[in-house]
Structures are given as C-alpha cells and as structure tokens.
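Peer 1: With the input below, show me the fold.
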Amino acid sequence: MAVPKRRMSRSNTRHRRAQWKARAPQLVPIVVDGRAYLVPIHLVRAYERGLLPLPDTSA
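Peer 2: Alright, predicted model coming up:
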C-alpha cells in the first residue's frame, strides 16, 4: 500500500476529501419474465442471469 512520505496538512486533507462526491447509480430498465425493473447499469447482467434477487417494485 502506498504511504505518503510527508505529513499532509489538515487543510489539504479536508480539501482533498471534499472533492469526492457520491452519485446516485444510473438506473436502466430491464425486462425479466415479462416484468420491467429499474436496476443499476453495472448489475444488469447479474439480474438477467438470476444471480441477484429482483428488486421489489411494490412501493
């Protein structure tokens, strides 16, 4: 694991951490067994293969 050679100031650490922003996953429609679901784009193949349980749509 990479380890910094010098101590980073508190200001620089917080400024760097503040640049990370979480984003909502991009949802795409898929059809499984005749029903449409909205799932994250990177999990489409897993849902189609049946590796993950389909999300409950009765909200």
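
Peer 1: make it CA atoms for all contacts and neighbour counts henceforth
Peer 2: Will do.

Peer 1: so who does Val44 touch?
Peer 2: Residues in contact with Val44 (CA atoms under 8 Å, 6 or more residues apart in numbering) are Ile30.

Peer 1: Wait, a helix at it?
Peer 2: Yes: counting by DSSP: H, G, I helix; E, B strand; the rest coil, Val44 is located in a helix.

Peer 1: In a strand, Leu38, correct?
Peer 2: Yes: using three-state DSSP, the assignment for Leu38 is a strand.

Peer 1: Also this sequence, please, to line up against the first:
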Amino acid sequence: MGVPKRKSSKQRGRQRRAANMKLEVPALVNCPQCHALVMPHHLCPECGYYKDREVVATK
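Peer 2: Reported below is the predicted structural model:
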C-alpha cells in the first residue's frame, strides 16, 4: 500500500478540497400554465399551479 513520503501541506489539501466547490445554476423549467421559469417539482409562484391544477389561489 502506498504511503506518503512527506507530510502534505495545508495549502495542498485545501486546494484539492476547493477544486470541487463551485456555484451551480439552478435547473429551471417553464410552467405549463403561465410559462414562467420555475424550479422542477415546485409550485409556480406566479400562478399557483402545480401539475396542471391550482394549489394556491393567487390574487
């Protein structure tokens, strides 16, 4: 089994961890009712519809 020859520095470990930290754009789909951008499997804040039926009445 491979054993490190020297102690790895704090900077090297932090760089390795930070390589996977990135911001991701949320996935958005069009609402079938009002065509506003909505996160998938979420209630539409514009019209209150979810899966082709009104869940929350909007003013």
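
Peer 1: Got a TM-score for the pair?
Peer 2: With the length set by TM-score structural alignment, normalised by the length of structure 1, the two chains reach a TM-score of 0.45; 41 aligned residues with a CA RMSD of 2.8 Å.

Peer 1: and Lys10 of structure 2, how far is that from Arg17 of structure 2?
Peer 2: Distance of Lys10 of structure 2 to Arg17 of structure 2, given as CA to CA, to the nearest Å: 11 Å.

Peer 1: Can you name the element that comes right after the helix or strand hosting Arg17 of structure 1?
Peer 2: In the assignment (DSSP states H and E), Arg17 of structure 1 maps to helix 10-18. Using DSSP H and E, the helix or strand that directly follows helix 10-18 of structure 1 along the chain is strand 27-32.

Peer 1: what helices or strands is that following strand leaning on?
Peer 2: Counting contacts by 3 or more CA pairs under 8 Å, 6 or more residues apart in numbering; DSSP states H and E, strand 27-32 of structure 1 packs against strand 35-40.

Peer 1: So which elements touch the strand it packs on?
Peer 2: strand 27-32.

Peer 1: quick one: buried residues of the strand it packs on?
Peer 2: Of the residues in strand 27-32 of structure 1, those buried by neighbour count under the rule 16 or more other CA atoms under 10 Å are Ile30.

Peer 1: any residues touching it, and which ones?
Peer 2: Ala36, Tyr37, Leu38, Val39, Pro40, Ile41, Val44, Glu48.

Peer 1: Just the buried residues out of those, in PyMOL syntax.
Peer 2: Selecting only the buried entries of the contacts of strand 27-32 of structure 1 in PyMOL, with 16+ other CA under 10 Å as the criterion:
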select buried, resi 37+39+44
